[in-house]
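Q: Provided below are the primary sequence and the corresponding predicted coordinates.
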Amino acid sequence: MKSNVGGIDKIARIVVGAVLILLALTGTIGVWGWIGILPLATGLFNFCPAWKLLDVNTRKSTR
């Protein structure tokens, strides 16, 4: 897996994922909040399968 998530994209994914999970845990938005696992995981692992399929890379080049 080559990293394709970086910078602001990574931070946004982690924050949005954590907020959705927190809202699900408190019962504010119901079970749909558990979808926050996806953005949280992609932010933590720096890899998004959807970005790979669409050939998108938000990570700065290391060359």
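A: Sure, I can see it.

Q: use CA for all of it now, contacts and neighbours both
A: Noted.

Q: ranges for the helices of the chain?
A: Taking DSSP state H, the helices of the chain run over residues 7-26, 37-45, 49-54.

Q: middle-most residue in this protein, spatially?
A: Pro39 (2.4 Å; Cα atoms, centre = their mean).

Q: which residues sit in contact with that residue?
A: Residues near Pro39 by Cα atoms under 8 Å, 6 or more residues apart in numbering: Arg13, Ile14, Val16, Gly17.

Q: ok, these vs Val5, which is closest?
A: Distances from Val5 to the contacts of Pro39, taken as Cα to Cα, are shortest for Arg13 (9.4 Å).

Q: second structure follows, compare the two:
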Amino acid sequence: MFKTNVGGIDRILRIVAGLVLIALAATGTVGAWGWIGVVPLATGLLSTCPLYSIVGLNTCPMKS
């Protein structure tokens, strides 16, 4: 369905950053803009980033 272009450390960082932003927004520590954490969380969980596709980036290791 989607081409995987997010791998390894990039994926972990996206998931962690997304969860942190969502938690901060849920506790009221940051404003409503913290809910933008849904984007890195989703791209990390799905291992695909539409922006990477547009720009031509890929952080997944090459499969042989």
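A: Received, thanks. All figures in this text were calculated on a predicted structure; none of them were measured in a lab.

Q: thinking again about what came up before, among the helices of the first structure, which is nearest Ser61 of the first structure?
A: Among those, helix 7-26 sits nearest to Ser61 of the first structure (Cα to Cα), with 11.7 Å.

Q: counting by contacts, list what that closest one packs against.
A: helix 37-45 (3 or more Cα pairs under 8 Å, 6 or more residues apart in numbering; DSSP states H and E).

Q: hmm, back to that, distance to Lys60 of the first structure added to the helices of the first structure, as JSON lines?
A: Listed next are those as JSON lines, based on distance: least, Cα to Cα, whole Å:
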{"stretch": "helix 7-26", "distance to Lys60 of the first structure": "8"}
{"stretch": "helix 37-45", "distance to Lys60 of the first structure": "15"}
{"stretch": "helix 49-54", "distance to Lys60 of the first structure": "14"}
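
Q: tell me which of those helices lies nearest to Thr62 of the first structure.
A: Of all the helices of the first structure, helix 7-26 sits nearest to Thr62 of the first structure, with 13.1 Å by Cα to Cα.

Q: thanks a lot, see you next time.
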